[in-house]
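S.K.: Make a model of this:
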Amino acid sequence: MRPAFAAAAAASVLVLSAAACAPQDDTSTSSASGSASGSASASCSTSSLATKTSGKLTIGTDNPAYDPWFSDDNPSNGKGFESAVAYAVAKQLGFDKSEVVWQKVAFNNAFAAGSKSFDFDINQVSINADRKKAVDFSSGYYDVRQAVIALKGSKAAKAASIADLKKVKLGAQVGTTSLDYINDVIKPTQDVAVYQKNDLATAALKNGQVDAIVYDLPTAFYITSAELTDAKIVGQFENTGDGQEQFGLVLDKGSKLTSCVSKAVDALRADGTLASIEKTWLSDAVDAPVLK
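M.R.: Below you'll find the predicted structure:
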């Protein structure tokens, strides 16, 4: 675990001890799925689950797999918020760690139209109406806020409101809610710099190509504490719209697993497991002021 999360990592009681399969390459195609939405399995017993491989649960995520969501770029080690969540869901469904298979799936491919080679994907994918047209989502497993990062001492670092950010050069990863917040909430006067990967956006900030970048809050805490220590979190945004932005597990459109996976997530939220995992692996957000 990286420095910002080392103390929390030591306290984790959710990491399973058995070895798991290493991530495999995603060999699925992106052809359109034409199937209608299917009904959920009548039973959520492990033996009745229609997984891609009998007796196995195949989970997709991006490569590289970033902290604090994963640790050491190794989803199968059970460390990091999303790795711990994935194994908690697997356990709830009746799979032990040795029965989990990880597969490499690029972020945008996870929610593109077409059949999937995974049972579910976990990769900080926000649930929204457009994505629901192509894939199913589980219940939300993490309530998200977005945050702004800028180099210390810069004009952008002194921003105290959304209005203060309108004239600065902003950047974010393509296809993310971070980019949506720039366009829909900040509405900057300059063109937004869009990057394929988070690390490219971070490099652009470091090199002075942008004045500030927008990430989800846990990633912002990690970057400012471990990767770009001369940067600071300017602030975070209140969630907007009709509901709380949430990350959800991604499944095939019409997957027979969707109902059972959602029930597993709901059970983990109800019994406090999700809150415990979040406390263990993600830094508290109280030090980031809300930008209005």
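S.K.: can we go C-alpha only for contacts and neighbour counts from here?
M.R.: Will do.
S.K.: Go ahead and flag the most central residue of the chain.
M.R.: Gln124 (1.3 Å; C-alpha atoms, centre = their mean).
S.K.: Do I have it right that that residue meets Thr219?
M.R.: No - in this structure Gln124 lies outside contact range of Thr219 using C-alpha atoms under 8 Å: 10.4 Å.
S.K.: all strands of this protein, in order?
M.R.: 24-25, 57-61, 100-104, 120-121, 135-143, 146-151, 170-173, 193-195, 212-216, 231-237, 246-252, 290-291 (DSSP state E).
S.K.: and the longest one with strand 246-252, angle?
M.R.: So the one you mean is strand 135-143. With axes from the mean of the first three to the mean of the last three C-alpha atoms, to 10 degrees defining the directions, strand 135-143 sits at 150 degrees from strand 246-252.
S.K.: Mind jotting down where the helices sit in this protein?
M.R.: Taking DSSP state H as the test, the helices found in the chain are 6-10, 81-93, 107-110, 129-132, 162-165, 177-181, 198-206, 217-222, 258-270, 273-281.
S.K.: Is it correct that Lys116 is in contact with Asp252?
M.R.: Yes - counting by C-alpha under 8 Å, Lys116 touches Asp252, with 5.9 Å between them.
S.K.: if we can go back for a sec, how about the residue nearest to the centre of the chain: what's its closest non-neighbour residue?
M.R.: Spatial nearest neighbour of Gln124, chain neighbours left out: Phe247 (5.5 Å); criterion: C-alpha to C-alpha, 6 or more residues apart in numbering.
S.K.: Which residues are in contact with the one you found?
M.R.: With contact taken as C-alpha atoms under 8 Å, 6 or more residues apart in numbering, Phe247 is in contact with Gln124, Val125, Ser126, Ile127, Gly140, Tyr141, Tyr142, Asp143, Val144.
S.K.: now swap in Gln190 and tell me
M.R.: Counting by C-alpha under 8 Å, 6+ apart, Gln190 has contacts Lys166, Lys167, Val168, Lys169, Leu170.
S.K.: do the same with Val135
M.R.: Phe111, Ala112, Ala113, Val250, Leu251, Asp252, Lys253, Gly254.
S.K.: What of Gln244?
M.R.: With C-alpha under 8 Å, 6+ apart, Gln244 has these contacts: Asp143, Val144.
S.K.: residues near Asp130, how many?
M.R.: Residues near Asp130, counting by other C-alpha atoms under 10 Å, number 9.
S.K.: Is Val89 in contact with Cys260, as I believe?
M.R.: No - using C-alpha under 8 Å as the test, Val89 is too far from Cys260 to be in contact (10.0 Å).
S.K.: Make a markdown table out of the helices of the chain and add distance to Trp69.
M.R.: As requested, the helices of the chain are exported to a markdown table (distance: least, C-alpha to C-alpha, whole Å):
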| stretch | distance to Trp69 |
| --- | --- |
| helix 6-10 | 12 |
| helix 81-93 | 5 |
| helix 107-110 | 14 |
| helix 129-132 | 21 |
| helix 162-165 | 27 |
| helix 177-181 | 16 |
| helix 198-206 | 13 |
| helix 217-222 | 8 |
| helix 258-270 | 17 |
| helix 273-281 | 8 |
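S.K.: Please give the structure of this sequence too, so both can be compared:
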Amino acid sequence: MKKSLIVILVLLAVATFSTGVMAQRYVVGTNASFPPFEYVEDGEIVGFDIDLVKEIAKLQGFEVEVRDISFDSLIPGLASGSLDMVAAGMTITADREKVIDFSDPYYSANQSVLVHEESDANLTVLFGNHDVGVQTGTTGDTWVRDNLLEDEILTGELRNYDSYVFVIRDLANGNIDAAVLDKPVAETYSQNNPVNVVAEIITGEEYGIAVGEGNEELLAEINAGLEKVKNNGTMEKLIQKYFE
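M.R.: So this is what the prediction gives:
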């Protein structure tokens, strides 16, 4: 009787393993201050990118664990192996592609300039002695440095922040004159804060999901899932949910 019980338990264990309970789990890094792509709601990390990566995981048969960390720690996290992928509205750039690999693009965006709602400033707020806020490590940060600071078009202070929440807070409190950030995120912040979008900078950026350099297997899984999401109508539903 005992021998039969042991055999049954072994068979159950084998069956449980074969059903996929032990599915591969990947750690996804994000920076949850980038609405509507990623933000915290009722204590949970949600948003366009989060829904997208979860849908890819479901279609490809793996699981994901989402971690919220500072934006400038995301690429080092991939390099160290503490993160398997990054879904954080991250723009595909040549510099980033030197150290990490990107999926096929899934969203296109430009940069926007925000000022306080009581300000009369326009795009010229980026010229001369004005203080401008950006999130550290973002393409907005790089654009201001490369196009304004190096040529001394902007002679005021470029202030770096760990999170866009702090950028918008300082702008709303009048501590900086302007902020530069991705257009869809700028529009989201302008709906609930005393700030206005006054200009769009055409940068033609494309977002991709990032993985560690050389991780071709995971990249293939992500790209296959992206293709399915685009073809089965889920991508259009996510766009309608978060941007329309």
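S.K.: ok so, going back, export the strands of structure 1 as CSV, with columns for distance to Asp180 of structure 1.
M.R.: CSV is the format used below for those (distance: least, C-alpha to C-alpha, whole Å):
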stretch, distance to Asp180 of structure 1
strand 24-25, 29
strand 57-61, 22
strand 100-104, 25
strand 120-121, 22
strand 135-143, 16
strand 146-151, 10
strand 170-173, 9
strand 193-195, 11
strand 212-216, 10
strand 231-237, 12
strand 246-252, 14
strand 290-291, 16
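S.K.: Please report the distance of Leu126 of structure 2 from Asn193 of structure 2.
M.R.: 21 Å (C-alpha to C-alpha, to the nearest Å).
S.K.: What's Glu117 of structure 2 aligned with over in structure 1?
M.R.: Taking TM-score structural alignment, Glu117 of structure 2 has Lys152 as its aligned residue in structure 1.
S.K.: swap in Gly174 of structure 2?
M.R.: Using TM-score structural alignment, Gly174 of structure 2 lines up with Gly208 in structure 1.
S.K.: Nearest to Ala275 of structure 1, out of the strands of structure 1?
M.R.: Distance to Ala275 of structure 1, taken as C-alpha to C-alpha, is lowest for strand 135-143 among these, at 9.0 Å.
S.K.: Can you state the residues of structure 2 onto which that closest one aligns?
M.R.: Mapped onto structure 2 using TM-score structural alignment, strand 135-143 of structure 1 covers residues 100-108.
S.K.: In contact with the residue nearest to Glu221 of structure 2 when sequence neighbours are not counted: list those residues for me.
M.R.: Nearest non-adjacent residue to Glu221 of structure 2, counting by C-alpha to C-alpha, 6+ apart: Gln60, 6.6 Å away. When contacts are counted by C-alpha under 8 Å, 6+ apart, Gln60 of structure 2 is found next to Glu221, Ile222, Ala224, Gly225.
S.K.: and in structure 1, which of the residues you listed remain?
M.R.: Retained contacts for the contacts of Gln60 of structure 2 in structure 1, judged by both residues aligned by TM-score structural alignment, their matches' C-alpha atoms under 8 Å, are Glu221, Ile222, Gly225.
S.K.: And for Met22 of structure 2, the neighbour number?
M.R.: So Met22 of structure 2, with other C-alpha under 10 Å, has 11 neighbours.
S.K.: which ones are touching it?
M.R.: Contacts of Met22 of structure 2 by C-alpha under 8 Å, 6+ apart: none found.
S.K.: can you tell me which residue in structure 2 aligns to Asp199 of structure 1?
M.R.: So, by TM-score structural alignment, Asp199 of structure 1 is matched to Val165.
S.K.: Surely that match touches Ser33?
M.R.: Yes - assessed by C-alpha under 8 Å, Val165 of structure 2 is found in contact with Ser33 at 6.1 Å.
S.K.: Check the burial of Glu97 of structure 2 by counting its neighbours.
M.R.: Glu97 of structure 2 is flanked by 12 other residues according to other C-alpha under 10 Å.
S.K.: Tell me how far it lies from Pro184 of structure 2.
M.R.: Using C-alpha to C-alpha, we find Glu97 of structure 2 at a distance of 23 Å from Pro184 of structure 2.
S.K.: now do Asn160 of structure 2
M.R.: Between Asn160 of structure 2 and Pro184 of structure 2 the distance is 20 Å, computed by C-alpha to C-alpha.
S.K.: same check, this time on Lys228 of structure 2
M.R.: With C-alpha to C-alpha as the criterion, Lys228 of structure 2 and Pro184 of structure 2 are 24 Å apart.
S.K.: one step back: out of the contacts of Gln60 of structure 2, who's the most crowded?
M.R.: Ile222 (24 neighbours).
S.K.: Quick one: map it onto structure 1.
M.R.: Under TM-score structural alignment, Ile222 of structure 2 pairs with Val261 in structure 1.
S.K.: Show me what Leu74 of structure 2 aligns to in structure 1.
M.R.: Match for Leu74 of structure 2 (TM-score structural alignment): Ala110.
S.K.: Contacts only, for that match.
M.R.: Contacts of Ala110 of structure 1 (C-alpha under 8 Å, 6+ apart): Gly60, Lys116, Asp121, Val250.
S.K.: Give me the contacts around stretch 143-152 of structure 1.
M.R.: 156-157, 178, 181, 205-206, 211-217, 220, 224, 230-239, 244-247.
S.K.: Pull out the buried residues from those residues.
M.R.: 156-157, 178, 181, 205-206, 211-217, 220, 224, 231-237, 245-247 (16 or more other C-alpha atoms under 10 Å).
S.K.: what's near enough to touch Met90 of structure 2?
M.R.: Thr138, Tyr207, Gly208, Ile209, Ala210.
S.K.: want to throw those residues into JSON lines with distance to Gly43 of structure 2?
M.R.: Below are the contacts of Met90 of structure 2 laid out as JSON lines (distance: C-alpha to C-alpha, whole Å):
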{"residue": "Thr138", "distance to Gly43 of structure 2": "25"}
{"residue": "Tyr207", "distance to Gly43 of structure 2": "26"}
{"residue": "Gly208", "distance to Gly43 of structure 2": "26"}
{"residue": "Ile209", "distance to Gly43 of structure 2": "24"}
{"residue": "Ala210", "distance to Gly43 of structure 2": "25"}
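S.K.: Most neighbours among the residues you listed, please name it.
M.R.: Ala210 (31 neighbours).
S.K.: Is that one in contact with Asp101, as I believe?
M.R.: Yes - counting by C-alpha under 8 Å, Asp101 is a contact partner of Ala210 of structure 2 at 5.7 Å.
S.K.: Map Lys169 of structure 1 across to structure 2 for me.
M.R.: Going residue by residue (TM-score structural alignment), Lys169 of structure 1 aligns to Asp131.
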